[in-house]
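Trainee: Output the structure for:
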Amino acid sequence: MTTFKDRSDVFAELGTKLSIAEIFETLVDGEVPIRFSAHDGSSTGPKDSEFALEILNPRGINYIATAPGDLGMARAYISGDMAAEGIHPGDPYEILRAMGELKFQRPSALELVTIARSLGWDALKPIAPPPQETVPRWRRIALEGLRHSKTRDAESIHHHYDVSNTFYEYVLGPSMTYTCACYEDEGMTLEEAQENKYRLVFDKLKLKAGDRLLDIGCGWGGMVRYAAKRGVRVIGATLSAEQAEWAQRKIAEEGLSELAEVRHSDYRDVRESDFDALSSIGLTEHIGVQNYPSYFGFIKSKLREGGLFLNHTITRHDNTRTTRAGDFIDRYVFPDGELIGSGRIISDIQNTGLEVLHEENLRPHYALTLAEWCKNLVANWDACVAEVGEGTAKVWGLYMAGSRLGFERNVVQLHQVLGVKLGPNQTWDVPLRPWWNA
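Mentor: Model (predicted):
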């Protein structure tokens, strides 16, 4: 069909009305890469496309027209007002890959008037988003305080992590590990790769029986229990009440209570110090880039002289882009999450007075991890929907499949940084060469 952009003269005709497919074309910058249809019978995009999107009702196009981009598309899809053909909702990876070049643009004032005339002015009035969506950043200040205050951080963590322990068991598998695994090869199972990740962190930190470890942002206590099983005394801290409850129960079941503890606590409230090592696996994303100096200062204050730390975090591929997440991730997945490149992280570690010993990028490993989580969601789809509802389950499929694409395309990376707190003589108390098996 003739694209909307090829017939801009249509706006000069006062009574012009557009089909929903033409409205969609107006919102897209470039070609529509897959088939798109709507409840008014209109369609656009390649007819032979393997994948298709269908707007089912007026609310679906309202979401897209009032928030062109990933947020509006997510609202329509999560609410059930837009159907996606050719994929399972637990793993929409293939359709997202096919839509990889899809870009949206804001309509001009004249285009907006024509869209409103076509749909009816009432059809573009703001409507409530799906219940899975949190409020925008500007409203969180009034409701929860300043960004990265203890109260607001607690609410952000609650939004994402206190979904349901049962749901996470379905998606993450027996390890209950919600961070990037480390694969020796692609034939490794998810469980083997998660165990290997904990082994790698343990070895990099040069831990041994009798040592003391602080694990901040400890999740369900995977690293805590791994270290305790090897004789290390461990304190873990998490802002998620459900994670802490699950972890403490598991610690007791495995007979580790004399060595391990997981607290429902902000990491900043841990009073103990003089630890031999500190691990932070998947916490830095929630800290806020402007808070890195105080965050790494906290790490320094908790280590003994010669103590090692490992920071494991998602990063951007450079250090120049905005630190804030996109609208979909911010509203549905990680409220207030921020990312920056590994260069900024290393600089702030060094500026705090800690020394960096080693750094590595595990980007392909996270793509593999996310693919396995999506497989788990698909395999347990009915149970997951029964546990948290279809909308929330769709959020997770969309988020994990999209994140997999992000790691594959080098939009995001995963970096482990190993460092040490030096003593007054500034000498290393570690071997001259890496002492762990990569």
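Trainee: going forward, measure contacts between C-alpha atoms and count neighbours the same way
Mentor: Noted.
Trainee: what residues are up against the nearest residue to Thr284 once chain neighbours are set aside?
Mentor: Leaving aside its sequence neighbours, Thr284 sits nearest to Thr313 (C-alpha to C-alpha, 6 or more residues apart in numbering; 5.9 Å). Contact analysis of Thr313 by C-alpha atoms under 8 Å, 6 or more residues apart in numbering lists 281-285, 414-416.
Trainee: To compare with the earlier structure, here is another sequence to fold:
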Amino acid sequence: MTQSTMTRKLTIAEAFDSLMREPLPLRITAYDGSGAGPEDAPYRFHVATERGLNYLMSSPDPDLGMGRAYVSGDLQLFGTHPGDPYEALRVLKAGVKFRRPSPAELLHIVRSLGISHLLPPTPPAEEAPSKVRRLLEGVRHSLTRDAEAIHHHYDVSNRFYELVLGPSMTYTCAVFPHEAATLEEAQAAKYDLVARKLDLRSGQRLLDLGCGWGGMVRHAAKEYGVKALGVTLSEQQAVWAQEEIKRQGLDHLAEVRHLDYRLIEEGDFDAVSSIGLTEHIGVRNYPSYFGFVKDKLKPEGRLLNHCITRANNHQDTKPGEFIDRYVFPDGELAAPGLLVSAVHDAGFEVHDVENIRVHYARTLAGWCANLAEHWDECVAEVGENAARVWGLYMAGSRLAFELNEIQLHHILAAKVGDEGSNGFPLRPTW
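Mentor: The predicted model follows:
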């Protein structure tokens, strides 16, 4: 910040520009008529209201402040579709470099913009309670608190998910068998890869934990003749899944229950698939979770654990504030080594670990394209604020997978039987 700017009141755009280490690659404008950054930039962020400035200045976490302002419509983004702001986020990530201002500079900025803007407004209705307030809902990862966390994200609207996810109704990473594969083909390929890794055969019993809308359950029943049970904490998912199972005539083989996995009474399953659940159970609960899975399997039974992972052990397992408040309350991610160790320590023998993170970037690109294509109907279904949450989080997640900030791992393991038997052939068959 130059001496001249330190002696006069700053505009909103000047204040933001003064915090940059390098020239802005995009345009910033504000309701006070100010602007900064190249006028011909392809993307423009506009602080539209005083409340938006309040969100930006009052939040101790920059991502949460920007998220609140964007979700509420008080921070507007021009040059891209709200259902898929990926390209703008890519420019923002690569080119916007903040510097740490001196105490004197920070005080000047606050005085210029107004100390009253440090008072936090009421967060948007789409925001989950803070971690402290969530304590009133129960201990972290208790039955009650987990049910509320899942309800917050998954019980939005089945119609909304149909529009965003497509016919497969699959809200987990797909596996693209070739460059030209569609999202639907890739989701089917993912389920079949899981089935092959588990070596599913007709007459076997599969337990699918965190089954969503029942895609794996239906695939195992329809394609492999497996008797499959899925459980989910989302009531809307369970209702939709059971209706689809009956519609496809699979109710003699497949079932989805609205149930916490910890309350499953059946055992002696030939295989367990856990596709996208481990992110929700908490790192401290890995030993009890994988111990539970082992107890549900027959000797030589297989586990396929599919989950988002951290890129390294130095990253915090807890998510950023925006993801925690708007997307996955109480979610946690660990590096793959920690997960493999937890599976080993529970008594499993690990046979294969595969990283498919690039496939999740492609999957998210497909979901964002669906959201943008069906934007008006999605907004009519859940409201514009909620639709903006989804566009922002999915595009940001796509970028994180592309940049190797997060990953997606398959861990295939077996419950060792008597005298060390594991049921595996000499070489992989999948």
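Trainee: So what does the residue nearest to Thr284 of the first structure match up with in the second structure?
Mentor: Using TM-score structural alignment, the equivalent of Thr313 of the first structure in the second structure is Cys307.
Trainee: where along the stretch 151-300 of the first structure do the strands fall?
Mentor: Here the stretch 151-300 of the first structure has its strands, by DSSP state E, counting those that start in this stretch, at 212-216, 233-238, 260-264, 275-281.
Trainee: Can you verify the residue nearest to Thr284 of the first structure is assigned to a helix?
Mentor: No: under DSSP: H, G, I helix; E, B strand; the rest coil, Thr313 of the first structure sits outside any helix and is assigned strand.
Trainee: Please name the nearest non-neighbouring residue to Pro126 of the first structure.
Mentor: Thr66 (7.3 Å).
Trainee: quick one: the one you found and Pro129 touch, right?
Mentor: No: the pair Thr66 of the first structure and Pro129 does not pass the contact test of C-alpha atoms under 8 Å, sitting 11.1 Å apart.
Trainee: In three-state terms, label Arg362 of the second structure for me.
Mentor: Arg362 of the second structure - assigned by three-state DSSP - is helix.
Trainee: ok, now which ones touch it?
Mentor: Arg398.
Trainee: Alignment lookup: it to the first structure.
Mentor: Per TM-score structural alignment, Arg362 of the second structure is aligned with Leu368.
Trainee: Counterpart of Leu75 of the second structure over in the first structure?
Mentor: Match for Leu75 of the second structure (TM-score structural alignment): Met82.
Trainee: burial count for that match?
Mentor: 24 (other C-alpha atoms under 10 Å).
Trainee: mind listing what it touches?
Mentor: By C-alpha under 8 Å, 6+ apart, the contact set of Met82 of the first structure is 53-57, 60, 76.
Trainee: Equivalent analysis for Thr170 of the second structure, please.
Mentor: Contacts of Thr170 of the second structure (C-alpha under 8 Å, 6+ apart): 187, 212-213, 215.
Trainee: To which residue of the first structure is it aligned?
Mentor: Counting by TM-score structural alignment, the partner of Thr170 of the second structure is Thr177.
Trainee: Same check on Gln242 of the second structure?
Mentor: Counting by TM-score structural alignment, the partner of Gln242 of the second structure is Gln248.
Trainee: roughly how far apart are Leu412 of the second structure and Asn305 of the second structure?
Mentor: When distance is defined by C-alpha to C-alpha, to the nearest Å, Leu412 of the second structure is 7 Å away from Asn305 of the second structure.
Trainee: Same question for Asn313 of the second structure.
Mentor: Counting by C-alpha to C-alpha, the gap from Asn313 of the second structure to Asn305 of the second structure is 19 Å.
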